[in-house]
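1. predicted structure and sequence below. I'll ask about it afterward.
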Amino acid sequence: MASAHELLKSGDLQGAVTATTAKVKASPSDLESRWLLAELLVLSGAVERADGQLDALMNLEPRSAVAATPLRQLLRAETARREFFSDGRVPELLDGVDDAVRARLEAFVLLRAGDVAGAAKIVEQAEVQRPAIAGLIGSKPFTDFRDLDDITAGVFEVLTRTGKYYWIPMNRVELIEFTPPERPLDLLWRPARMVVRDAFDAQVHLPAVYGGGALRGEDDASRLGRRTDWIGADGEAVVGVGRRLFVVDGEESIDMMSIESLEFTLA
């Protein structure tokens, strides 16, 4: 029988959840399996069940709270993020955020309400207002950088270890240094050091998978960032499902998992 890690590597997320659930039921005190189950449940979208596994983990071994507590805060941030996409809950914003960011929030409200034309018009105006930002991907220079998703085009989605979900304007970011993935959850939320002008220099997590699945559902390939699909036709505001992609200099697309560092030249 294939192990959970083998199933996950093959893209069978639900199979990995089933296998790990069986292992935990057979050996409830197996802390490593219970932790893996919590991570797999988050990947599959079952955030509340994942939180329950962390609660059980801390009851079995109180010392595990050192690792479990920060993860529970990230679960709260992820819950807020999902509520943005499903219910329109507004993310946390920095002081002095520009009008282009607020315009994209307004566009998403219209999109959720079914006003596709209205959302497209606002997104088009916001793109005109979006400042081009130059910098380096590793050692490779660029003159402009944006998310391919029209709603998050000029921002980074950020989850903090204090349970907050932020939209950080790209033109406020000085540096992002990504940590190489080590655990399954690193495929969903990339750990990184982020330096933001006049705000913070901190360890955060950046979602590597789009939140658009809340609008239409998603499969294992989307949840694991193995594929990118788009909601929206030509001339409409486009929302991503699956692997997050950026566009560099208006031409080259690059996925977040392939980036080691980003340094921006601020105006």
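-> Sure, I can see it.
2. please make it C-alpha for all contacts and neighbour counts, starting now.
-> Will do.
3. gap between the spatially closest residue to P169 that is not a sequence neighbour and F142?
-> Excluding its sequence neighbours, the residue lying closest to P169 (C-alpha to C-alpha, 6 or more residues apart in numbering) is V155, at 4.3 Å. Remark: distance between V155 and F142 (C-alpha to C-alpha, to the nearest Å) = 17 Å.
4. likewise for V238?
-> For V238, the distance to F142 - C-alpha to C-alpha - is 24 Å.
5. presented hereafter is structure B, for comparison with structure A:
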Amino acid sequence: MTTQDLLRSGRLDDALAALTQEVRANPADPKSRVFLFQLLAVLGQWERANTQLAVCGELDAGALAMVQSYREALRCEALRAEVFAGRRTPVIFGEPEAWIALMLEALKRDAAGAFAEAAHIREEALEMAPASSGTLDGEPFEWIADADARLGPLMEMIVNGHYYWVPFHRLTRIAFDAPADLRDTVWMPAQVTFASGGESVAFVPTRYDGTLAAANDALKLARRTEWHEPHEGVFVGIGQRVFATDADDHSLMDVREIQIDAAPAAPLQ
């Protein structure tokens, strides 16, 4: 089987072994190096992925923009893991809001195994958080949230080399490129318009934190989502990110555009 066949079959370790052999046989082939960088990123081998990314830039000057963008994404992954472990805080876009501080405090309680306390804190945060109405691929919604309870009205994104949590009400538009490469299973490129009027390109992590510990390669490849319930009514995802609205649930890689009304609506609960 070829590396592509192994990948289609969801056999990541076998695909890595085959691709490594291909690179050793033809070390100057930039396409194989890009493929290897992407596969290592899927596996969460960030340092090795960064090494291959650097080699890509050396072999192909035309790849330097890609190298710079994804080098920053790789660097942010270490901080992201620390945030969900309750040890670090992300950059918060916009003015500090009390409910966001509560969401971060809940992560610390999760890390300590105090899931009931974390759930109570999140309930308090959601009572304070503004809801955001708008449309998702043309379908109207009264509110939108990440389906993972750890995030709710917040969106993870990497902007200008920094790992952000952005409240949905601070956004007016998020447009996602259609998935085209293996790396899109790790980070989805997006064009973001903020409520302040600014615009930026961004990467939205495709998979939930904790996915890399899963035994199922389909989760690492963002081909599915599984939910765990550490406390009654609190759902935490692994695999592909899902947006929830009052109308439906939407897997991230299927979404092309979210438009959010400028004025916040009522609180989320």
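-> Looks like it arrived, so ask away. These numbers come from a predicted model, not from an experiment.
6. one step back: compare V155 and F142 of the first structure (neighbour count), which wins?
-> V155 (20 against 15; other C-alpha atoms under 10 Å).
7. that one against R172, yeah?
-> No. If you go by C-alpha atoms under 8 Å, V155 of the first structure and R172 don't touch, sitting 9.2 Å apart.
8. before we move on, the earlier item: who's in contact with the residue nearest to P169 of the first structure?
-> For V155 of the first structure, the contacting residues are V101, R146, D147, W167, I168, P169, M170, by C-alpha atoms under 8 Å, 6 or more residues apart in numbering.
9. quick check, nearest of those to Q203 of the first structure?
-> I168 (14.0 Å; C-alpha to C-alpha).
10. what does that closest one align to in the second structure?
-> I168 of the first structure maps onto V166 in the second structure, with residues paired by TM-score structural alignment.
11. from what I see, its match and G152 are in contact.
-> No. Between V166 of the second structure and G152 there is no contact under C-alpha under 8 Å: 10.9 Å.
12. overlap of the contact sets of those two?
-> With C-alpha under 8 Å, 6+ apart, V166 of the second structure and G152 have no common neighbours.
13. what sits against the closest residue to V97 of the first structure other than its chain neighbours?
-> The shortest distance from V97 of the first structure to any non-neighbouring residue, by C-alpha to C-alpha, 6+ apart, is to P169 (7.3 Å). Contact analysis of P169 of the first structure by C-alpha under 8 Å, 6+ apart lists V97, V101, G154, V155, F156.
14. so which of those residues persist in the second structure?
-> Contacts conserved in the second structure for the contacts of P169 of the first structure, counting by both residues aligned by TM-score structural alignment, their matches' C-alpha atoms under 8 Å: G154, V155, F156.
15. ok, the residues you listed vs D234 of the first structure, which is closest?
-> Closest to D234 of the first structure, out of all of those and judged by C-alpha to C-alpha, is G154, at 19.8 Å.
16. run through the strands of the stretch 1-150 of the first structure in chain order.
-> With DSSP state E, counting those that start in this stretch, the ranges of strands along the stretch 1-150 of the first structure come out as 92-93, 134-137, 140-142, 145-147.
17. R63 of the first structure is nearest to which of those strands?
-> Of the strands of the stretch 1-150 of the first structure, nearest to R63 of the first structure by C-alpha to C-alpha is strand 92-93, at 31.5 Å.
18. related to what we said a few turns ago, CSV for the strands of the stretch 1-150 of the first structure, including distance to S253 of the first structure?
-> As requested, these are arranged in CSV below (distance: least, C-alpha to C-alpha, whole Å):
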stretch, distance to S253 of the first structure
strand 92-93, 27
strand 134-137, 12
strand 140-142, 12
strand 145-147, 9
